[in-house]
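1. I need the structure of the sequence given here:
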Amino acid sequence: MNTEQVLDEFRGAGALREGHFILASGRHSPMFLQKNLVFQFPERTARLCKALAEKIEAAVGKPDVIVSPAVGAIIPGYETARWLGVPALYVEREDGAFRLRRAFKIEKGAKVVVIEDVITTGGSFREAVQPIAEAGGEVLCCACIVDRSGGKADVGFPLVALATVDVPSYAPDEIPPELAAIPAEEPGSKRLKA
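-> All right, here's what the predicted structure looks like:
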């Protein structure tokens, strides 16, 4: 599956949006990939994650376990693990840091692939590998459905992306006037208020 085919899955689900968006990273962008509109369709998710599983296996071999940051990457992590025939775990925030919870365990020396959905800066990847390292797991790579950084995100490990696009994003003090003129939406969940 190539980048255009991946984006077609997003378009087909109405998940490729244009406007002014505040991303989970706090950066601003003229494009947002509303991945949950894709992941609500099992057949779309299966196509994407099967292709991602094949790309991972070709790049680093078969892992022992998949780990995803909660909540957004649980579905693609699970589905990719299904295609690889390995367990799917997730890390979730506790006191602001990702932790393995719910009796999840990673065996010392286990080969781990961290799965994300859409990345911009790679921040969640970098945070998610900490509890894996603490458990003694060996991170083979980080993998995602879409790398919207154009390959510039620093994840600290090899990155396997099903699709790579170069979508501009801007720090809050660098927003171009034409984007600033559009009211901003915060469609993600990272900073939702309780």
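2. alpha carbons only for contacts and neighbour counts from here, please
-> OK.
3. where along this structure do the strands fall?
-> Using DSSP state E, the strands of the chain run over residues 16-22, 28-33, 65-69, 88-94, 97-100, 111-119, 138-147, 159-164.
4. possible to save those as JSON lines with distance to Pro42?
-> Output for the strands of the chain, formatted as JSON lines (distance: least, Cα to Cα, whole Å):
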{"stretch": "strand 16-22", "distance to Pro42": "18"}
{"stretch": "strand 28-33", "distance to Pro42": "17"}
{"stretch": "strand 65-69", "distance to Pro42": "18"}
{"stretch": "strand 88-94", "distance to Pro42": "17"}
{"stretch": "strand 97-100", "distance to Pro42": "26"}
{"stretch": "strand 111-119", "distance to Pro42": "15"}
{"stretch": "strand 138-147", "distance to Pro42": "15"}
{"stretch": "strand 159-164", "distance to Pro42": "18"}
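5. run this one through as well so I can compare:
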Amino acid sequence: MESIINELHSIGAIKFGEFVLKSGLVSPIYFDLRGVISYPKLMNQLVEQVWCKKEEAKFDYICGVPYTALPLASVLSVQHNVPMLLKRKEAKDYGTKKMVEGIFQPGNKCLVVEDVITSGNSVLETVKLLRDLGLEVEDVILVLDREQGGIDNLLNHGVRPHVLTSASEVLNVLNKAGKISDDVVRRTLDFLHKNPEPIPPPAVMEHSRRFMPFSKRVNHCVNPVAKKLLEIIEEKKTNLCVSADVTTTKELLELAEKVGPEICVLKTHMDIIKDFSGETACMLVGLAMKHNFLLLEDRKFADIGNTVKMQYTSGKFFISSWADLVTVHTISGPGVLQALKEAAFDANKPRGCVIIGELSSAGNLITADYSSASMVLAAEHFDFVSGFVSQNSLSSRPGLIHFTPGVSLGCNGDNLGQQYSDPDHVVTQRGSDVIIVGRGIIMDANPGEAARKYKEAAWAAYEKRLLAAVPNK
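-> Model prediction:
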């Protein structure tokens, strides 16, 4: 980096004097890397230094923060055959009106590249947009840190920074080369360290869901059931949901009694209970209160609003009277969410829904566009939406909970298309919050003991995920 720093100074990319910043402060130093595009050899050297940092990050795409980092990202993409995404500074008022151009799949990882970081707000704007589109953004490579608070800002929002050089190093290199005096070094460092850039409060820049403890995410919940669930998870130290795929009331209640102490949610399919009655639901609610877990009826509502409202509030199962949460497909549009929300409001009970964003079965027809559209609908109904059923992370919002089915400690799949993953992979790599386990527990000779093993594995994976957010300093 020493030769690059000296070359940047010689082409005027590093300037000394008096420069008015966006904040209104007058800075004795100014970094302007935009001119590097006119020096191909230097650009290539800089790109290779950025690429060396990629060993510390995992990613499927590269995205440069507009505008100065766009050339860096473009050269990286072409030279190293990594797909690039282009983030616009502002959306056009015609055409597709997209803010991000490129082909991508929600759940994949994107590496962000930036030239100079001051407060970090520009980086976080790009990170937030990419996360809102369903991409995982965990790492950003920065050419230069002005040392005015930006790095801490990124860390506070669940982003790991990888820095090529800093203002201090630049000053030392140029001083060593005889290009600036000791007095310039002293005055510049004094200005940088005494004038940190203002950082917006957490409400302005969203925290990363994946790297925030459940205990802190509680305050970000809009839906009261989501809040209650996170409180249960933290209190019981369990992010396990058992899928009670049994066919009689006796089996259902016995299973709930055995696994109740180990779970945060019991997922039911009441329409397969042969002898279901109001007493079945009443006794199950009693066990949920006894062992402190929530009830999720996996009804997968998908009809028009009026029909869904009747399915939810009446009929044999009278779901709204006992289920804390229900699953819903958004295929029929926003009416299904509005209908369920109105019915829950009429019942005057804390209720929520979980949107089916992705499925674990092979060959399912849910596309990336469908998942993205479901996220948009969720944003319009945060007061009722508690989270998603998904295979990957669909949102960075801390108040939304991700449930992932198809989890097993020792099975890869079945002959009907179900695909399984282990708890560690699902929680640490895919970003799930709550694992959903069915046959791995209910078919075990000792369901309570099996539930305990899954609970411990899932919680260990969650703690591992939190530790991964702490960079090596």
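6. Mind putting the strands of structure 1 into JSON lines with distance to Gly77 of structure 1 and mean neighbour count?
-> Shown next, in JSON lines, are the strands of structure 1 (distance: least, Cα to Cα, whole Å; neighbours: other Cα atoms under 10 Å):
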{"stretch": "strand 16-22", "distance to Gly77 of structure 1": "21", "mean neighbour count": "17"}
{"stretch": "strand 28-33", "distance to Gly77 of structure 1": "17", "mean neighbour count": "22"}
{"stretch": "strand 65-69", "distance to Gly77 of structure 1": "6", "mean neighbour count": "26"}
{"stretch": "strand 88-94", "distance to Gly77 of structure 1": "6", "mean neighbour count": "19"}
{"stretch": "strand 97-100", "distance to Gly77 of structure 1": "15", "mean neighbour count": "19"}
{"stretch": "strand 111-119", "distance to Gly77 of structure 1": "5", "mean neighbour count": "25"}
{"stretch": "strand 138-147", "distance to Gly77 of structure 1": "9", "mean neighbour count": "24"}
{"stretch": "strand 159-164", "distance to Gly77 of structure 1": "13", "mean neighbour count": "23"}
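7. Nearest to Tyr170 of structure 1, out of those?
-> strand 28-33 (5.0 Å; Cα to Cα).
8. and the direction of the closest one versus that of strand 111-119, what angle?
-> If you take axes from the mean of the first three to the mean of the last three Cα atoms, to 10 degrees, strand 28-33 of structure 1 sits at 110 degrees to strand 111-119.
9. what's strand 28-33 of structure 1 packed up against?
-> When contacts are defined as 3 or more Cα pairs under 8 Å, 6 or more residues apart in numbering; DSSP states H and E, strand 28-33 of structure 1 packs onto strand 16-22.
10. Chain neighbours aside, what residue packs nearest to Gln83 of structure 1?
-> Slight slip there: residue 83 of structure 1 is Trp, not Gln. Nearest non-adjacent residue to Trp83 of structure 1, counting by Cα to Cα, 6 or more residues apart in numbering: Lys50, 5.7 Å away.
11. what's around Leu174 of structure 2, how many residues?
-> 17 (other Cα atoms under 10 Å).
12. A helix includes it, no?
-> Yes - Leu174 of structure 2 forms part of a helix when assessed by DSSP: H, G, I helix; E, B strand; the rest coil.
13. What distance do you get for it to Leu144 of structure 2?
-> Look at Leu174 of structure 2 and Leu144 of structure 2: by Cα to Cα, to the nearest Å, they are 15 Å apart.
14. again with Ser168 of structure 2
-> Distance check for Ser168 of structure 2 against Leu144 of structure 2: by Cα to Cα, it reads 10 Å.
15. Kindly report the same for Glu7 of structure 2.
-> Going from Glu7 of structure 2 to Leu144 of structure 2 by Cα to Cα gives 15 Å.
16. And the lengthiest helix in structure 1, what's buried?
-> Using DSSP state H to define each element, structure 1 has its longest helix at helix 42-60. Neighbour-count burial for helix 42-60 of structure 1, counted by 16 or more other Cα atoms under 10 Å, picks out 44-46, 48-56.
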